[in-house]
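Enquirer: Fold the following, please.
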Amino acid sequence: MQTATLGQLVVSAQGLGCMSMSEHYGPRDWDRSIATVHQALDLGVTLLDTADIYGAGHNEVLLGRAIAGHRDRVVVSTKFGVDRSAGDHRRRVRGEPDYVRRSCEASLLRLGVDQIDLYYLHRPPQDVDLAETVGAMAELVTAGKVRYLGLSEVDADQLRRAHAVHPITAVQSEYSLWSREVEALAPAMAELGAGLVAYSPLGRGLLAGEVDPSTLGDNDSRRGHPRFQGENAVNNQRLAAAVSALAGERGITGAQLSLAWVHARNRGLGIPVVPIPGTSSPEHVAANVAASDVQLDDEVLAQLEPLADRVSGDRYGALQNTGRP
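Expert: Next up is the predicted model:
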């Protein structure tokens, strides 16, 4: 596994998103999830991503158990800020200093670590100014509880305002063949020395060609996403099939082609881009890691380029637009 540098933080060129091990994407299997994390570590993955809201803390506890005895091999990243305590329909994004401190202490306890390597604000706060929240996060760095700071789903102005309070190491945002809005932020990130951590690089599984939107379970949050509904889903499945066909011509899977495209964007955007595909399958981890070695020529990159303009549906529905997963 090659490495990438986010600010001053060295991580594996590809990470592992752990959210689906605890909720949103179907049934949970603790032992299989632990095996998935261990498989990732064995393949050289160091960046492991979670958040305090994934499974209402379940995901941090699971990850903490998985990395016990392996702390020196892991870059632990987690997020805070989305308060779901009043229910998903009343979720809000908080950032008051006392909440920041309490959230960090709770995450440290659940993860079983003394220090969080990369601590993200999950979304810009609704209750206080962003600078106040980042100031409280900076105090956590001074106290030795956090090493580096990150933001998730912000615009250029928010990134610059936050960076003026404390250096921002990484921005985490959805980024894939057909979710490219964050590219507008790349110049500001390059200017400030921040890297991009790309979540959902496989279009929440649809680009992998292994998800049929019509068969998603009742507890699968993708049922509420516009791209998985009705005519949007039909059209997007056609796009996924086109990706799989291109991949097949090169002896790889649609998932590997989609991940290789994200890796290739390091050159196009001029910033480090580290995808964190999520899975709870050891087999999928191995296949995903293999994508980091796939080199795409100009011909296939040109064939993939138009897909962002052909995707149907917004990234999120009404519920997900506040503290969206």
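
Enquirer: Please make it C-alpha for all contacts and neighbour counts, starting now.
Expert: Will do.

Enquirer: Tally up the residues packed near residue 188, please.
Expert: Residues within reach of residue 188, counting by other C-alpha atoms under 10 Å, total 15.

Enquirer: do the same with residue 38
Expert: 16.

Enquirer: Can you verify it is assigned to a helix?
Expert: Yes - counting by DSSP: H, G, I helix; E, B strand; the rest coil, residue 38 is part of a helix.

Enquirer: quick one, what contacts it?
Expert: 66, 67 (C-alpha atoms under 8 Å, 6 or more residues apart in numbering).

Enquirer: helix/strand/coil for residue 78?
Expert: Quick answer, by three-state DSSP: residue 78 is strand.

Enquirer: Here is the second sequence; please produce its structure so I can put it next to the first one:
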Amino acid sequence: MRLNRLGSSELQVSELGLGCMSLRSDEKEATKIIHKALDKGVTLIDTADLYDFGKNEKLVGKALKGKREQCVLATKVGNRWDHVEEGWEWAPSKDYIKTAVKHSLQRLGTDYIDLYQLHGGTINDPIDEIIEAFEDLKAEGLIREYGISSIRPNVIKEYLKRSNIVSIMMQYSLLDRRPEEWLNMIQAHGVSVIARGPLAKGNLTDRIFTGKASEKGFLDYVPSEINDLMIKVKDISDGRMLSHLALRYPLHHPAVATTIPGASSVEQVDDNTEASNVDLSDEEISLFKQWTKQTYYDKHRD
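Expert: Next up is the predicted model:
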């Protein structure tokens, strides 16, 4: 598994990571999935305090017991639920971030977090205060680096300008090429992209040709458009799995350090990580871009 430097940091992340939101609540199964990922060379393990209201972090922490040093452990903060009966609210204050990190550390069973990410963000947030919180946590040794998880252009621009973030997590796939507008700028600031949702909820896999295919489409693609696209991809696949080609696509741009497909089974981890043995040619990337839509974020702009 190839490793890439995350932004300007010393963190080295596998080009294929593991997004833990898809983990089931069964502790044994979750542990098997995470251990399989580590065995296959995955180093980036990504969770969030919001996932299953803290239970996901606990699963990850238990699975990493005795294996903590094998991974770059990432989690997220900003959504608060401990004071409401249902749901959660956006609460990115300095005090809350510095309190929440202690709870995440406890649930994860570790004394430091490699990558602490703001789980969202708006232009109306107290951005300087948020940055101060992350910088304080770095100085205290509770986190090694910090980043944001955001698709909002105006938010991204502010953090690139005002903070020392090393990463931006963005949904990015063949069916969602909106981040491409910003990849060169992000790279120019020495920041890396973590691509989430690279398989577009399974629409970019062989499942598209089965009875399990989604009837909802994806973003501005209707099911027939996705089917037509995947027929074209299959025609040039030369025996490669469609999911592997889809997983490789976000990695074609040097700004993208890693992509983090989820997995709900050991078999999915095996399948996904085999994409590390697949390459895309420049010609194939060009074809993929011809066959898909270059869309843009129309909200949250300056």
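
Enquirer: TM-score for this pair?
Expert: Overlay of the two chains. TM-score (TM-score structural alignment, normalised by the length of structure 2): 0.87; 294 aligned residues with a C-alpha RMSD of 2.9 Å.

Enquirer: how about the residue sitting nearest the centre point of structure 2, what does it touch?
Expert: Nearest residue to the geometric centre of structure 2 (C-alpha atoms, centre = their mean): residue 196, 3.5 Å. Listed by C-alpha under 8 Å, 6+ apart, the contact set of residue 196 of structure 2 reads 19, 169, 170, 171, 172, 259, 260, 261.

Enquirer: For those residues, pick the one with the most neighbours.
Expert: residue 259 (31 neighbours).

Enquirer: Tell me if I am right that that residue is in a strand.
Expert: Yes - under three-state DSSP, residue 259 of structure 2 sits within a strand.

Enquirer: and it, what pairs with it in structure 1?
Expert: When structure 1 is aligned by TM-score structural alignment, residue 259 of structure 2 is paired with residue 275.

Enquirer: So its match versus residue 167 of structure 1, what's the distance?
Expert: 21 Å (C-alpha to C-alpha, to the nearest Å).

Enquirer: what's the helix or strand for residue 65 of structure 1?
Expert: Element membership of residue 65 of structure 1, judged by DSSP states H and E, is helix 58-67.

Enquirer: so that helix corresponds to what in structure 2?
Expert: Per TM-score structural alignment, the counterpart of helix 58-67 of structure 1 in structure 2 is residues 55-64.

Enquirer: How are the helices of structure 2 distributed by residue range?
Expert: Listed in chain order, the helices of structure 2 (DSSP state H) span 27-39, 55-63, 94-108, 127-139, 153-162, 183-188, 223-235, 242-248, 266-273, 282-291.

Enquirer: could I get those helices as a markdown table with distance to residue 46 of structure 2?
Expert: Formatted as a markdown table, the helices of structure 2 follow (distance: least, C-alpha to C-alpha, whole Å):
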| stretch | distance to residue 46 of structure 2 |
| --- | --- |
| helix 27-39 | 11 |
| helix 55-63 | 9 |
| helix 94-108 | 12 |
| helix 127-139 | 18 |
| helix 153-162 | 20 |
| helix 183-188 | 21 |
| helix 223-235 | 28 |
| helix 242-248 | 17 |
| helix 266-273 | 14 |
| helix 282-291 | 27 |
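
Enquirer: so which of those helices comes closest to residue 145 of structure 2?
Expert: Taking C-alpha to C-alpha, helix 127-139 is the member of the helices of structure 2 nearest to residue 145 of structure 2, at 6.7 Å.

Enquirer: Contacts only, for the alignment partner in structure 2 of residue 132 of structure 1.
Expert: Counting by TM-score structural alignment, residue 132 of structure 1 lines up with residue 129 in structure 2. Taking C-alpha under 8 Å, 6+ apart as the criterion, residue 129 of structure 2 is in contact with 93, 94.
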